[in-house]
Structure formats: structure tokens, C-alpha cells
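**Student:** The sequence and its predicted three-dimensional model are supplied below.
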Amino acid sequence: MTDRFEPDGASATMMAVVTEAQGGFEQLRYRKVRRPLPKDGEVLVHVLAAGVNNTDINTRVGWYASTVTASTGESLEPAGDGPPEAGGWQGATPFPMIQGTDCAGRIAGLGAGVDPGLLGRRVLVRPCMRVNGFHDPATRWLAADFDGAFAQFVAVPASEAFVVDCDWTDAELASLPCAYGTSENMLHRARVGAGEVVLVTGASGGVGSATVQLARRRGAKVIAIASRSKHDDLRSIGAERLLDRADDPAEVLGAESVDVVIDNVAGQGFPTLLKALRRGGRYVSSGAIAGPIVSLDMRDLYLKDLTLIGTTAWDEPVFPNLIGYIERREIRPLVAATYPLADIAKAQKDFLEKRHVGKLVLIPPPAGQA
């Protein structure tokens, strides 16, 4: 059988970045591969832009393995001795594969049973797919469980391609799906409402800057934590108060001073975040870029009636909400830089430097070009 990444004379081809195996940047190969064909109920999306995310790097290096205890920036190789198949979100990552969790594009082909009116429409792809419906937390993720958007074309279920009508650029649209979906899901699960005080860690990153905007959109008062050089940018998108990364939130703000903590940093700073929460407060997370192993004083948890919320599977309203926010101009994208798809290694290295505010986005070559 011909490998899906080996072009043959009978199939149309495309350019893509194939991640050959778990490992470093050397595993990223920009090459010609077979173009996917949409199956029944699927659409073929011509990828116009694809965002860079932590999860693409983490999956490549096997960071999700339980043996890994380092932060996402400490090493480009997995720590510990776990087998490669343990390093994916839900077990084995199907290498070789095309990664790329964020996808903005146009519908270029239709499988059987798909509305022909979708052809040519600009869409965002929902990367978190609830395979058994929204009553079941089981998920299937673009670029973690099947081929993603670091390519000229990608095939996805028609139900996961959301038409969007706006004047944003393709790069701006591609800055949204993973970061803003993750953020909206955390805010939705934590039931953040108007007038609440929300503390956002890692606020200059893709998820963090999305959370600043989306929490403000809900009427919350946002306190953002980031390096001082990024404070002006965060203030411009709605942060009312800024803390430096070296600050102790409980000491600077006072104990029991915030209603909700949105934290994708974790690491050594985790304990003081719980001390900053008010009685009955909520802590919600979908990541741990500063390290997955934390210290928890159980007395902070139970004596203060705190709720700790972990989020990965997105709830049903999340992605439709985002499309509405875009079309009603209630949020705005933050694109720090764009790169040709062929320069993915440079884009990911720049991403790991954490000097930017917002998102880095990859642009595939036009269809028919290498």
C-alpha cells in the first residue's frame, strides 16, 4: 500500500510539513505529499493560514508523557524514559503526521452528502471535535489525532468547518481557533460574569491575550501577569491592572482578592494563586507551560471552598460563540508575525523565545506552488 505521504502519479499533490517522528526540529520535513480526498460528510479545506501553538511543539517532543516534569520551554526533548507512544494527548501520536491545530481557509472540495453551498466559503476549523456528542468528553483533535493544517489542504468533517463573514485577514483568522477556543472554554466552565475579578497568568501568549479580551467582553475586571515590556500591549486590549512575572499575586493584590484565576502557567507559582482566590473562588487551567508538577496545600482548597477546574474538551457553545464575537467585532486578533510554511522551524524557535505578544502564524504557498 502506498503511504499517504508518498506522492504517486495518479494523485494530486500538495506541499506540507510532515512531522516524521517524536523529537526535535529535525523531524519537521517540508515536502510534497498526496493531497487528501474528502470522504463522505467531509470537506476539503484550502489552508490559507495556520497558527503556531504550544501543543504542536509539545506533541512533537512528547511533553504529554507522565514521565516529563520540565516546563515546555526547558527542553526540546522529552524528559524521562517513557516510550514515544506515551507522549501524545491520548496515548500514541500517529507519526508520521501533518501537525497544525489552527486552520483558516476556504472550502475547495466536498465529500458525498455535504451542502454544495459551502464550496468557496471562508471557514475556521474547530480543532476540538466531540466524537460522541457533547454529553461525552471524548475528543478527536485536529493535528493530534489526524492530519492538520501545516499544509496546503486538509480534510475535516463538514460539521467542524464554520463559515465566518468578516474583513479580517487570513492570518488574523488563523490566530483564533486553538487559543481563543481554549480561553472561551475556560471562561465558560468557570462561569465568569460581569464585575468579577479575574487574574490571568501568562497573559501575553496566545491563550493569555485571548483570555484578557474574552474576560473583558464578559464584563470582568482583568488583572494580567506578564513581563513588564508587554504591559502596554495588554493594557490596550483590556487589562485593568498589570503584574510582573516576578510578583507574588497574593502579596501584591492581597489574600482573597480575586474571584477567578485563569492559569496555563502552573509550576512553582501555583500555590500563591490559590491564596489570592477569595472564599468560593474558582481556579481553571488547560496547560502548564512552567511545569506540570505543582505544590498544593489542601487547606487552601477545602477551607476556602475553592473549585479547581481542568479543561480540555470544549463545550458546545464555545466555537459558535467565537464566530459570533468575530462577526460582531467584539474581539480583535493579535498577530505578532507571519512566516512562510517552509520556515516552520524558525517560527517555532521564535515562539519558544516568548518575546512576542499574541500569535505567530504560518502561511502556506498558494495552491499549485511549492
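**Tutor:** Noted; the coordinates are in hand. Numbering: from 1, shown residues only.

**Student:** Going by C-alpha atoms from here, please, whenever you check contacts or count neighbours.
**Tutor:** Fine.

**Student:** So what touches stretch 325-338?
**Tutor:** By Cα atoms under 8 Å, 6 or more residues apart in numbering, the surrounding residues in contact with stretch 325-338 are 164-166, 171-173, 175-176, 213-214, 217, 356-363.

**Student:** Pull out the buried positions in that stretch.
**Tutor:** For stretch 325-338, the neighbour count (16 or more other Cα atoms under 10 Å) marks 326, 331, 333-335, 338 as buried.

**Student:** Just checking the distance from that stretch to the centre of its chain.
**Tutor:** 15 Å (Cα atoms, centre = their mean, to the nearest Å).

**Student:** quick one: terminal-to-terminal distance for it?
**Tutor:** End-to-end distance for stretch 325-338: 23 Å, by Cα to Cα, to the nearest Å.

**Student:** How about stretch 101-119?
**Tutor:** Terminal residues of stretch 101-119 are spaced 22 Å apart (Cα to Cα).

**Student:** Can you report how many residues lie near residue 283?
**Tutor:** Neighbour count of residue 283, defined by other Cα atoms under 10 Å: 21.

**Student:** how distant is the host helix or strand of it from the center of its chain?
**Tutor:** Secondary structure from DSSP states H and E places residue 283 in strand 277-285. For strand 277-285, the gap between its own C-alpha mean and the chain's C-alpha mean amounts to 23 Å (Cα atoms, centre = their mean).

**Student:** That strand: which residues count as buried?
**Tutor:** In strand 277-285, counting by 16+ other Cα under 10 Å, buried: 277-279, 281-285.

**Student:** Of the residues you listed, which is the nearest to residue 151?
**Tutor:** Among those, residue 285 lies closest to residue 151 (Cα to Cα), at 30.1 Å.

**Student:** quick one: contacts for that closest one?
**Tutor:** Going by Cα under 8 Å, 6+ apart, residue 285 touches 186, 262-264, 309-311.

**Student:** A further structure is provided below for comparison with the first:
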Amino acid sequence: MKAITHEGSGGHERLKFTDAADRRPGSNEIKVRLKSAGLNHRDLFVMQDRPQPDLSWIPGSDGAGTIEEIGPEVEGFSVGKEVVIHPTLGWKRSADLPKVPEILGGPTDGTFAEFVTIPAENVFPKPTFLSWAEAGVLPLSALTAYRALFSQGKLQAGEHLLIPGIGGGVASYALMMAKAIRASVTVTSRSKEKLRKAIELEADYGMDSGADWAADPNMHKVDLILDSIGGAVFPRFFPLLNPGGRIVSLGAGTEAQIELSLRELFFSQFSLIGTSMGSREEFIEMLHFIETHRIRPVVDSVYPLSDTAKAFDRLTSGEQFGNVSISIAR
């Protein structure tokens, strides 16, 4: 099969479009013929920090396609069925937290290929109203946003959400999901174009990332902050929160270390909550939410499988809004 492989130490400059071996499904596995896949910043982190860099490996955690072959003990599936892939391996119930979530596409071979073989419990029917490009970029980012907002952040209708650094896949899903339950959403960005696109997605207000947010007369106190930036902006959060407000951290695009005032934390009874990926249980809930509210992923651009390295150039430029998609049509 054709695939994108990574070998050696380095980032996406080490990617190669080549022939790779696929495999038949085991007793409880399904082989999927992929139609599309999605890029995530996680792919870049795994490339840079591989424990065995000399081994050839296929990246990619997001994907959608049709069932090609079914393992002998698998029931309830049929060849040709259109499916999406749940990328978290082995985490079934939300309450059973793993030490570190195991994710498709690192260390296991992933979705930047014509075929992928995965556990049957990670295969779900594709939402029929989504295109292949939309379905292929849905799983990881939408699952991360869903858990961050609802399982961890407990966002409710009528509350006010702040999303610093709008533009990436998780942020765009979080915006659309929050608006679907009638929450208010404020976003920030250094890009006027990204702020404009966020307003088109029904964000209530947009601010420049470099502005004094607390001094903005149009900025009202917030109940929840969804942070993927980290130390560079964290000290600016507490003055923005209502008493009892929550900060959900799902990444650290800048410094991982933060300054934290314990007095502010306990006097105003703020909550600082971490989150990463999501369980099979939450993936099912997320798919139901997406279908109920007819949320369509924001696809920034589509590249053929052979141009995956160029697609990562787009991702690392920071100019994208939404998800970057890979087309794997034969």
C-alpha cells in the first residue's frame, strides 16, 4: 500500500511517500480502507520525540473510510460500511483514567496510508451528513474539545467561555459546540482574519491576543477558559474569571511552566483542570452531539497523501483556521 512513513530523528522533513506493508485484521480487529485523514499538532510532537527513531513508522491519528476486511470474531459490521476511527486505544469508560492515553499513530502505525488495521471497538459509523474530508478530520480534535468543554469544564447554557488563540481544530470545535448549547463565547487571536472567521462561526466577541483583555470595556467576566497556550497567557486569566470559574488546560503551545497565585485561586474558588484526549464513552457522546446539532468540521485545506509534508508546512505556519485534511482516494 502507499503510505507516509517517518524514519530517523527530526520533524516532518523526515516524512516520505512510499510503499509500506499492510496487514490482515486479527480476531477482534477491522481493516479500514482510508478515504481521508487529518493532521494534528500531536503528530509533530511524536515525530520529534520517538523512542525508536530508526524504525520506520506511519503517523496519523485521524481517519475515515470504508471497511475492507473484518476479523473472525467481530460482529455487527459489514464490508463496505462507511466509518470513522476513534483514535484513543484501550480507554473505554471516562472514569477509568489511564496514566497516559494511548493513541493511534504513535507508537502504533497510523492513518497516513491507504489502509489501517485497528481494534473493532475503535470503529464507528460515519455521520452521513459529513463529507469524507470533514469526517477524516473529526475524531481527535472534536473528542478533545468535547471532553474539555463538557466532561471536565462542565460548560452550561448561558455561561461565558473564553478561547484564547482561536484558529486550530480543537478551538474551532469548541466554539461550535459551545454555541450549540447556547453558551456565550469570546475568542482571541493576533489575526484579524481569524477573528473575522470566528465571528462567522457565531463567536460573540473577538479580541486581539496582545490587548489588555481585563481592561476591554466589552469584555465580560467568564465562567470557563479553554487554554492550549500555557505560560505565555496564563497570568492574565484570573482577573477574567467569575467566582467559581474554571480553567481547563489541554496543552502548552508556549511555556509549560506557569505562575500561580494561590490566594487568587482559593479566595475566588477557581478550579484548574487538566484534560487529554477522551474515552470511547465520550467518543460515542461526541458523535451523538455532532449529529444532533449538525456540526460540520471547519476544513482549512485538503492535500493529497503524497503531499503530506506540504500539509504539515501549512499546519506549522500557524495560518490555518480549522483542520488540515489529507485525501487518500485511490
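**Tutor:** Right, received. Where do you want to start? What you see is a predicted model; the values in this text were computed from it and never measured.

**Student:** quick one: TM-score?
**Tutor:** Once the chains are laid over each other, their TM-score by TM-score structural alignment, normalised by the length of the second structure reads 0.92; 326 aligned residues with a Cα RMSD of 2.1 Å.

**Student:** on that earlier part again, what two of the buried residues of strand 277-285 of the first structure are the furthest from one another?
**Tutor:** Farthest apart among the buried residues of strand 277-285 of the first structure by Cα to Cα are 279 and 285. That separation is 18.5 Å.

**Student:** rewinding a little: now, the contacts of residue 285 of the first structure that are in strands?
**Tutor:** Judged by DSSP state E, strands contain the following of the contacts of residue 285 of the first structure: 262, 309-310.

**Student:** who's in contact with the equivalent of residue 257 of the first structure over in the second structure?
**Tutor:** In the second structure, the residue matched to residue 257 of the first structure (TM-score structural alignment) is residue 221. Counting by Cα under 8 Å, 6+ apart, residue 221 of the second structure touches 160, 240-242.

**Student:** so how much does stretch 286-293 of the second structure differ from the first structure once superposed?
**Tutor:** Once fitted to the first structure, stretch 286-293 of the second structure is off its aligned match by 3.0 Å on average (mean Cα distance after the TM-score superposition for the first structure).

**Student:** circling back to that earlier point, among the contacts of stretch 325-338 of the first structure, which ones are in helices?
**Tutor:** 171-173, 213-214, 217 (DSSP state H).

**Student:** Is it possible to get a markdown table of the residues you listed that adds distance to residue 237 of the first structure and neighbour count?
**Tutor:** Shown next, in a markdown table, are those (distance: Cα to Cα, whole Å; neighbours: other Cα atoms under 10 Å):
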| residue | distance to residue 237 of the first structure | neighbour count |
| --- | --- | --- |
| 171 | 19 | 26 |
| 172 | 15 | 22 |
| 173 | 17 | 29 |
| 213 | 6 | 24 |
| 214 | 10 | 24 |
| 217 | 10 | 16 |
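
**Student:** Tell me the one of those nearest residue 158 of the first structure?
**Tutor:** Distance to residue 158 of the first structure, by Cα to Cα, is smallest for residue 173 among these, at 18.4 Å.

**Student:** I'd say that closest one and residue 104 touch.
**Tutor:** Yes - using Cα atoms under 8 Å, residue 173 of the first structure is in contact with residue 104, at 6.0 Å.

**Student:** Quickly list what's touching both of those two.
**Tutor:** Common neighbours of residue 173 of the first structure and residue 104, using Cα under 8 Å, 6+ apart, are 49, 124.

**Student:** Could you pull up the residues touching the one residue sitting closest to the centre of the first structure?
**Tutor:** Nearest to the mean C-alpha position of the first structure, by Cα atoms, centre = their mean, lies residue 178 at 3.1 Å. Contacts for residue 178 of the first structure (Cα under 8 Å, 6+ apart) come out as 53, 101-102, 127.

**Student:** Helix or strand: which one has it?
**Tutor:** Element membership for residue 178 of the first structure (DSSP H and E) is helix 177-189.

**Student:** relative orientation of that helix and strand 277-285 in degrees?
**Tutor:** Angle, helix 177-189 of the first structure to strand 277-285, by axes from the mean of the first three to the mean of the last three Cα atoms, to 10 degrees: 150 degrees.

**Student:** average distance between the next helix-or-strand element following helix 177-189 of the first structure and the second structure?
**Tutor:** Proceeding C-terminally, helix 177-189 of the first structure gives way to strand 197-200 as the next helix or strand, assigned by DSSP H and E. Comparison of strand 197-200 of the first structure with the second structure after fitting gives an average deviation of 0.4 Å (mean Cα distance after the TM-score superposition for the first structure).
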